[in-house]
Every structure is written in structure tokens, then in C-alpha cells.
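Asker: Compute the structure for the input listed below.
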Amino acid sequence: MSKREGTMWRALGLMSGTSLDGIDVAVIETDGERVLGRGFAATYPYSDAFRDKLRDGLQEAARLDDRTSRPGRLALLERYLTELHAEAVEHYLADHQIAAESIDLIGFHGQTVLHRPEARLTVQLGDGSMLARLTGRPVVYDLRAADVAAGGQGAPLAPAYHRALAADISARPLAVLNLGGVANVTWIGKDEVGRDGTLLAFDTGPASAMIDDWCKRTLGEPFDAGGGTAAKGTVHEDIVAGLLAHPYFAKAPPKSLDRNAFDLGAVAGLSPEDGAATLTAFSAAAVAAALPHLPERPALWVACGGGRRNATLMTMTGARVGAPIHPAEAFDIDGDSVEAEAWAFLAVRSRLGLPITFPGTTGVAQALTGGVVVET
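Answerer: This next block holds a predicted model:
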């Protein structure tokens, strides 16, 4: 591909996050530095049966010590996951009447099934070569591996895109909060916007993952719609305090968290409502626990990810951080598509050899590019 830095790319991003809800697809136009255009976004939900298979895969992957190994059902799961992503691309392009040939590049996240950066180990299911073959488009995938191999946390990776999106928001300092299965925050300072020195990011703790798992276990529901179950319950603050005693929260960033770093044992025995309320309060308190690690308190919080639709979580988080928190849509940003858009953006940066991780975002020693490029 002959495109160079400074040229506009049309890139498609694919994201399957830790909430295991489905495949997010988005298209952006970018030169690798600026967001020049944002197109339609769509989500293709997983079936309940496949979501259960992914949960089983998480348990099986917990035993991995080699990121290339696919024992047992993981090989079949990876193949099927890749096929689902190819189908999502096909449906998306057809639904929005976009010619496949107009897509310069696909950014493919895959599905994280294990993330242990302290062991220099991160595993994302997804066969980039197979996806390129099925879609007929160049693919960039495995974007976390180089950072982890270099001693970085391998997460979060979206901050470079958050910074590009925030160029049109005047409030500073600004926090972009992604409420996925795991929450992460990007802090952007007042001065020299766009310089790496003013960009700090890290995982704050669980966001929706534990709440989703609790609702699945106690109610047979995939998530707490709108936070309605939590709203009916009572927060057990002693349990929240006990969970916050985990050393992760006192650890200085950069830092990242595996989806399954916490289990539901602390709320076992509570009613579904009290358990949901307590876990929601814990997710909010985990965000507030990030405040001592920020150079300055944010003047504004912008929330993206599925958790922004949980009214109880948003209210609790705003109360605990003591600052306005608004959904991304208040700033003409599609909060559902930010992660998929970010993967499109990172794919272009990877293809151009530009850095995608930084000392202030993953703890890597120096700004680093990453990803595997598969041409067609």
C-alpha cells in the first residue's frame, strides 16, 4: 500500500470488549494524527450461547503461559470468533452501502482472554490473516503485544484516540472515562494539548464486568439494564471498602487490570438488588480512587462505553468524583463506537509506524508502535 503519513486513510475498526456483548464496527477518516471524518457505527450482538462460550474460553485461557498456544476449545473459538468478525464487516458494509474497496485498512482488536502484563503476557483471540483473507482488505491486529513484550502494561490503548477526539473540547483538565467491562481513564492536561507529556491513562478498576456477571448469576440477565436492579438495592459500604483495600488501587499508574482480577465472593449471599448496588458502588468508587493518581482533578468527565447507559453507575460515579460527568453524546461523540473508532485510528498509526503507546499510558520506556500488518 503506497499511502504515506499526511494522507487521509479510510479505516474500519472492530472491537469486542471485556463486556462480551458483541462486535462494534465503525469507520473513520484520519491521517493518523487528526480525526478528519467519522462515519456510521453499528453493533452486532453475540448470541447468548456464544457469549457463554466466550466465558468458558476465559476460564480455559487462565491456564495459558504461551500467548500463541490455543489448547482445547480455544482454537475453534478463535476461528469462529474471526468468522463472526468477517460477517460483521460484510453486514456493516452492506447495511451502510459502503464499497469494500473504499476501506484502506481494518483494525482488528480480537477478544482479550488473558491479560497479565506483569508476566509479559497478553492474549487476544483473533486470526488477522484469516480476517484479511475473508474480507479482502488489509488488516492490522495484535496491537497490544509489542508494548507488553517491552515491559508496558499493554493497556489502555485508546488514549491516543481520546486525545484526538478531545481536540474540540475546551475544558481542561479533561478526563475521558471508558466504562466497559473494565474502566479506564485518560487524563488530558491544560497545556500543550497533544503532547505526550500531558497524556496519562490507566485502568481504574472493574466497570460493568462484575455487575454483568452478578446479573447473569442471580437473575439470568446479561446486564443491569439502566442500572434498575442496583437502584432498588442497598449499598454495603463495608464490602466496597474491603474491595478497595486491594493493592491495585494504591499502585501508581501506569497500570492495567485483567477482567477477572476480582470475583463475586465478596457479595455472595446478598440479594440480587443489594449485590448489584454494592458492585455498582464499587465500580464508581474505583474511578474515584484514581483521583490521587492524577496530576490535577479533572474539570469535566466524558463517559463512553456501555456503562454510560447505566444511570445508577453514572450517578454514583459523579457523586464520588465530585465533578460533572456527561455521556460522550453531549459532545457529538458516539459513546458506543469510541473503542472501535480507536482501533481504526491505531491501525493507521501502526501502518505508518507511529507510536500507539506511551510512557504515560502503559508505562513502556519510550513511545512505541505495534501491531501486525497483513496485506492482501
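
Asker: Please make it C-alpha for all contacts and neighbour counts, starting now.
Answerer: Fine.

Asker: How about Gly136, nearest residue that isn't a chain neighbour?
Answerer: Sequence neighbours aside, Thr376 is the residue nearest to Gly136 in space, at 6.4 Å (criterion: CA to CA, 6 or more residues apart in numbering).

Asker: looking at this, Leu257 is in a strand?
Answerer: No. Under DSSP: H, G, I helix; E, B strand; the rest coil, Leu257 falls outside any strand and is assigned coil.

Asker: What's the local residue count around it?
Answerer: Look at Leu257: counted by other CA atoms under 10 Å, it has 22 neighbours.

Asker: show me the contacts for the closest residue to it other than its chain neighbours.
Answerer: Leaving aside its chain neighbours, Leu257 sits nearest to Asp203 (6.2 Å; criterion: CA to CA, 6+ apart). Asp203 makes contact with Ala155, Pro156, Val182, Ala183, Asn184, Val185, Lys255, Ser256, Leu257 under the criterion CA atoms under 8 Å, 6 or more residues apart in numbering.

Asker: Alongside the first, I'd like the structure of this one:
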Amino acid sequence: MALLTAIGLMSGTSMDGIDLAILRSDGANVLEFGPSMAVAYDAAFRRRIEASLETAKAIVRREDRPGDLRDLEREITMRHAAAVKDFIRSLPSKWQEPDLIGFHGQTVLHRPHLGLTVQLGDGALLAREAGFPVVYDMRANDMIHGGQGAPLVPAYHAALARSLPEPYATMKPAVFVNVGGISNITYVPASGDPVAFDTGPGNTLIDQWVSREGGVPYDAGGTIASEGGVVAEVVARYLDNPFFGKSGPKSLDRNDFTLALAEGLELADGARTLANVSAEAILKSVEHLPEPPRLWIVCGGGRKNPHIVGDLRLGAEKAAAEVIVAEDAGLDGDATEAEAWAYLAVRSALGLPLTFPTTTGCRAPVSGGVRADP
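Answerer: Alright, predicted model coming up:
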């Protein structure tokens, strides 16, 4: 099978910037990891993206760009192009000629029950500006084939699971947990296809809470939450949402959970309680897995919140399972999603499946993505 070098670009539901990573893969295994980089959005641009979520509610067709969404899409794309150029200039010479760029774009609307998902990002413009082929729009074909268009990272998680070092390599079933704005899991059995679904809010409610109540964009290191306590009644109200009773595949839009149930809490109590909501939602996902996992591997920005990880660890220990963060297994937890988009671009180029019935609900394993050349 061909060996390709790809850069992956991810701007996730936390809307805090662009993550970039480069790797080499044959579409089955990751054969070499390269460097990674993060480019933060300034506060004003982040607020502009947040405001676009309201505008995006008017979208009824994937190509619709009401209000200023067309201009925002161009700016998002140009910021990605500038980030790619800076990233390539920073790379060792052996990495400076990638075969592909995997471009996620910025999700502004996700309505799987309507077969509608919208990521702002102009793949053709990015290819022209960056000077390399771009694979983008990787969710749409899954939806055409009956899937929810999310999560897409499980194919990559399954590849990572095959390369875990000892003692983790033999600890199956293993579950990769990506705690971004929305959390999702990938269950990797000893044999067979992965099982995956969104589990609930990850960082998004915490970010919204501390921004509104404390005037800061996120709770760095869980510092604010460390001054507060868990309000169990609020956690219970969040977990009473019908979403948690549904089996996978299932996926969420960033706006599916709100701060309404946390109203009236003090700043620190709210931050601590919402961190517990994130952890308990992840633990609750076990109800919909074929077997309880032996190992949880936490990736994404939420792994830096000691309260999310600590609560997850306490819950997992009750089931004799171990919780580690990505770095404990020699992985880069900041770069995992960007790496995934590089890996998926390679699989797309080779015509390999990106999604499976057990991950998105598509009718059969299906590839996807659109290629744009410079």
C-alpha cells in the first residue's frame, strides 16, 4: 500500500484555534509521527465564530451561507492557509513536501437527524493558498450513506490502539476518550470494528460558564473549579437528559446542552460541577458498550483538567479499569485530532473507509472526502 505524508488541520468545538500535525501512513497504520503545532485564535475572532453559531441555525442546505458566514468562511480558510505555511517553514526538511492536507474546517451546525452538518472552510481556496492537495468535507458522504457524520476520529483511534506500548497493548477492550468541546469515545475491542459515539459535553459548558461568570475563556488547569464543589443535584439534572439513554451511534451539536441547569451556582461551584458532568457522562457511556473497558486513554484539551480526569479515574476504578492520559502511552494528546485528520486524508486518498456502522450508523463502511488540487 502507498505511503503518504499528510498534514492534518483541526479547529474543534472549543473554537480556540487551529491544531496542526503531520504524519506518514499507509492508511492502515501510522508509520511515523512528525511535529505538531497550535495557533490560537484571538479573542475577537473567537467571539465572531461563537456568534456565527446563531446565524448558522438558519441553514437548511449544506451550501447555504446566510449573513456573514461566507466572509467568515473565507477568513477561517485564510487563517488555516497562513498556519500551514508557518508550520511547513518550521518543519525539518524531510517533512516539508506533504502529499496531502486533511482539512476539517469549523463546525457551525450539526443536525444528524436532518442529515445536515456544516463545516466552514473552502478546501479549493486552501489548496490554492497552501500549494498542496487538500482533502476536505469528510463527513458528508457518511451522511449520504445513512450515518450521523460523527464521530470521525475512531478509525484513527483504532490504529493507535494497535500501536500502544506495553503494558497497555494487551489491555483490551480499550476506550479512547477525546475531551474537546464535545466528548466522544472510541471503544476498541480485542478484535472487530471499533464502536464510537459522542458522550456529552466536554469542555464547552465549562468554557461558556467561566467566560460568562468569570470573564476568562477557559478554566486553565481547573484552577477555578479547585475552589468549588460538585453540586450533585445539578449533575443529576444534566444526566437526566434523554440523550444519555440512547445507544450509539449518536452525535451532538455544540448547542445541544446549555448552561440553563447550572443557573444560580457560584463561579467555582459551577466550574467544578460542570467538570463532573463531563466525567460522569463519559462513565455513563459504559451502559452502551459491548463490555466494560479495561483501559481509558484520555486525549484532547480536557485531559488537562484534573477534575475531569480525576472524576473519571475514580469512577473507572470502581470497575477495576485504569485511566491514563495520552502522554502516558507515548502519544501527544494535544495533537490527536489533527493527527486524525491527516490519517483520514490518507485513507480518503486510498479509498479506504473513514466510518463504520458501529461508529456513525452508516449502512456499510464508507470512505469520503473531496479532493482539491492547487
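
Asker: Tell me how the two chains score on TM-score.
Answerer: Once superposed, the chains reach a TM-score of 0.96 (TM-score structural alignment, normalised by the length of the second structure), with 366 aligned residues with a CA RMSD of 1.1 Å.

Asker: So the residue lying farthest from the centre of the second structure, which state does it fall into?
Answerer: Ranked by distance from the centre of the second structure (CA atoms, centre = their mean), the top residue is Gly264, with 30.0 Å. The three-state label given to Gly264 of the second structure by three-state DSSP is coil.

Asker: can you check Leu23 of the second structure too?
Answerer: Three-state assignment for Leu23 of the second structure (three-state DSSP): strand.

Asker: Aligned to Asn276 of the second structure, what sits in the first structure?
Answerer: In the first structure, the residue equivalent to Asn276 of the second structure is Ala281, according to TM-score structural alignment.

Asker: Tally up the residues packed near that match, please.
Answerer: For Ala281 of the first structure, the neighbour count with other CA under 10 Å is 26.

Asker: quick one: it and Cys215 of the first structure, what's the gap?
Answerer: Look at Ala281 of the first structure and Cys215 of the first structure: by CA to CA, to the nearest Å, they are 15 Å apart.

Asker: Phe249 of the first structure now?
Answerer: Relative to Cys215 of the first structure, and taking CA to CA, Phe249 of the first structure is found at 25 Å.

Asker: Report the separation between the counterpart of Tyr46 of the first structure in the second structure and Glu73 of the second structure.
Answerer: By TM-score structural alignment, Tyr46 of the first structure lines up with Tyr41 in the second structure. Here Tyr41 of the second structure is placed at a distance of 14 Å from Glu73 of the second structure (CA to CA).

Asker: Those two - which one has more neighbours?
Answerer: Set Tyr41 of the second structure next to Glu73 and count neighbours by other CA under 10 Å: Glu73 wins out with 19 against 16.

Asker: what residue of the first structure takes the place of the more buried one?
Answerer: Under the alignment (TM-score structural alignment), Glu73 of the second structure pairs with Glu78 in the first structure.

Asker: how about its match, secondary structure?
Answerer: Look at Glu78 of the first structure: counting by three-state DSSP, its state is helix.

Asker: for it, what are its contacts?
Answerer: Listed by CA under 8 Å, 6+ apart, the contact partners of Glu78 of the first structure are Leu125, Gly126, Asp127.

Asker: go on, Gly205 of the first structure?
Answerer: Counting by CA under 8 Å, 6+ apart, Gly205 of the first structure touches Val182, Ala183, Asn184, Phe249, Leu257, Ser283, Ala286, Val287.

Asker: What is the burial count for the fourth one?
Answerer: In this case it means Phe249 of the first structure. Phe249 of the first structure has 21 neighbours, counted by other CA under 10 Å.

Asker: Quick check: it is in a helix.
Answerer: No. Read with three-state DSSP, Phe249 of the first structure is coil and lies in no helix.

Asker: Next, the contact list for the alignment partner in the second structure of Leu58 of the first structure, please.
Answerer: Matched to the second structure by TM-score structural alignment, Leu58 of the first structure sits across from Leu53. Contact analysis of Leu53 of the second structure by CA under 8 Å, 6+ apart lists Val108, Leu109.

Asker: thinking again about what came up before, and the residue farthest from the centre of the second structure, how far from Asn255 of the second structure?
Answerer: For Gly264 of the second structure relative to Asn255 of the second structure (CA to CA), the value is 20 Å.

Asker: and what of Thr355 of the second structure?
Answerer: Per CA to CA, Thr355 of the second structure is found 24 Å from Asn255 of the second structure.

Asker: Looking at those two, which is more packed in?
Answerer: Between Thr355 of the second structure and Asn255, Thr355 has the larger neighbour count (other CA under 10 Å), namely 32 against 16.
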